[in-house]
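**Q** how would this look folded up:
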Amino acid sequence: MRISLALAGMLLAFSCAPKASNEENTLAQISDPEVMQYAIPGKALYESHCANCHQSDGRGLGKLIPPLRDADYFKESVHRSAWIIRNGQSGEITVNGQKFDQAMPPNPTLKPLEIAQIATYLYNIWGMKEGIITSSDTESYLREKPEGY
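**A** As a prediction, this is how the structure comes out:
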């Protein structure tokens, strides 16, 4: 009797446990193990340095902070995104037809590898498949201002 009650309790616990979905667990969308080597630490770095404003789901904060998820401005240029992560941004931008004018602070302490990991994570979730954005790519991006910045 005790064994069957324990089994029933375990079944109930597992059937009621929250299920990871692609919405919640964006790392589940990445199947390439090499990309995962960058994306796993990139997710942690994103959550530490970016998610407070852009949110964990990348949808931003209403009309104050622009989204990254499904954002034309973000998708346009990995170079510009890496530059903004390091150097911040001020002035008006248009994202998906909506204007934003909240300054983003710089992250000067992030190393090129860390920026590469954040970019690799972000550019390989929410339906994007950019692949690895390497540290050397990022170093190159950081040496030269992107066009239109």
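**Q** only C-alpha atoms from now on, for both contacts and neighbour counts.
**A** Fine.
**Q** measure residue 43 to residue 53 for me?
**A** 15 Å (C-alpha to C-alpha, to the nearest Å).
**Q** the two: which is more packed in?
**A** residue 43 (23 against 17; other C-alpha atoms under 10 Å).
**Q** pretty sure residue 126 contacts residue 71?
**A** No: using C-alpha atoms under 8 Å, residue 126 makes no contact with residue 71, being 10.4 Å away.
**Q** another for comparison:
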Amino acid sequence: MKKSLLFIFSLLIFVSCKNEEEKKTTDKFEVEKVEKTPLQKSISAGKSIYTKKCAQCHLATGKGIPKMYPPLRSSDWLTKKRTESIHAVKYGLNGEITVNGNKFDNVMIPVGLKDQEVVDVLNYVMNSWGNKQDKMVSLEEVKQVKK
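**A** Presented below is the predicted three-dimensional model:
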């Protein structure tokens, strides 16, 4: 009986020490997390905005709706017309545009995004679905685009 109690007590101490060791390892791992770059933070915030405000028309995949809403996926318009892209997200868009060789003539209503939200959503779409920008969209750049 004494040996059994001694064994159980020893086992409890071992398990307790093991849990403390695992906790220290976990705590150490938490400290070593890599910080996101400013672009990664902007893209993350932009994805959330896109899902709430843009995906209804351009779809979650960025493919758009043929003949109605242009694709953002692999979009030559986004990559070649940076200022126009900022203007469209900030103020909406009315009139014909050509994206990847296809004409679109619809209205994109302004969705009321703040300048930082414009930055974030553009950094998301300009770096998703085959799009890649060398320079991230900045708040100063968005503020310079006037109606």
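**Q** looking at residue 126 and residue 71 of structure 1, which has the bigger crowd around it?
**A** For residue 126 of structure 1 versus residue 71, the count of surrounding residues by other C-alpha under 10 Å is larger for residue 126: 19 against 16.
**Q** counterpart of the more buried one over in structure 2?
**A** In structure 2, the residue matched to residue 126 of structure 1 (TM-score structural alignment) is residue 129.
**Q** what about its match, which SS state?
**A** Here residue 129 of structure 2 is recorded as coil under DSSP: H, G, I helix; E, B strand; the rest coil.
**Q** what of residue 94 of structure 2?
**A** Classified using three-state DSSP, residue 94 of structure 2 is strand.
**Q** give the contact list for the match of residue 126 of structure 1.
**A** Residues in contact with residue 129 of structure 2 (C-alpha atoms under 8 Å, 6 or more residues apart in numbering) are 61-62, 72-74.
**Q** one more time with 6 Å, if that's ok
**A** Residue 129 of structure 2 makes contact with residue 73, according to C-alpha atoms under 6 Å, 6 or more residues apart in numbering.
**Q** and for residue 142 of structure 1?
**A** Residue 142 of structure 1 makes contact with residue 83, according to C-alpha under 6 Å, 6+ apart.
**Q** wasn't it part of a helix?
**A** Yes: assigned with three-state DSSP, residue 142 of structure 1 falls within a helix.
**Q** distance of it from residue 111 of structure 1?
**A** Going from residue 142 of structure 1 to residue 111 of structure 1 by C-alpha to C-alpha gives 10 Å.
**Q** repeat that for residue 48 of structure 1.
**A** Distance of residue 48 of structure 1 to residue 111 of structure 1, given as C-alpha to C-alpha: 14 Å.
**Q** that concludes my questions; thank you for your assistance.
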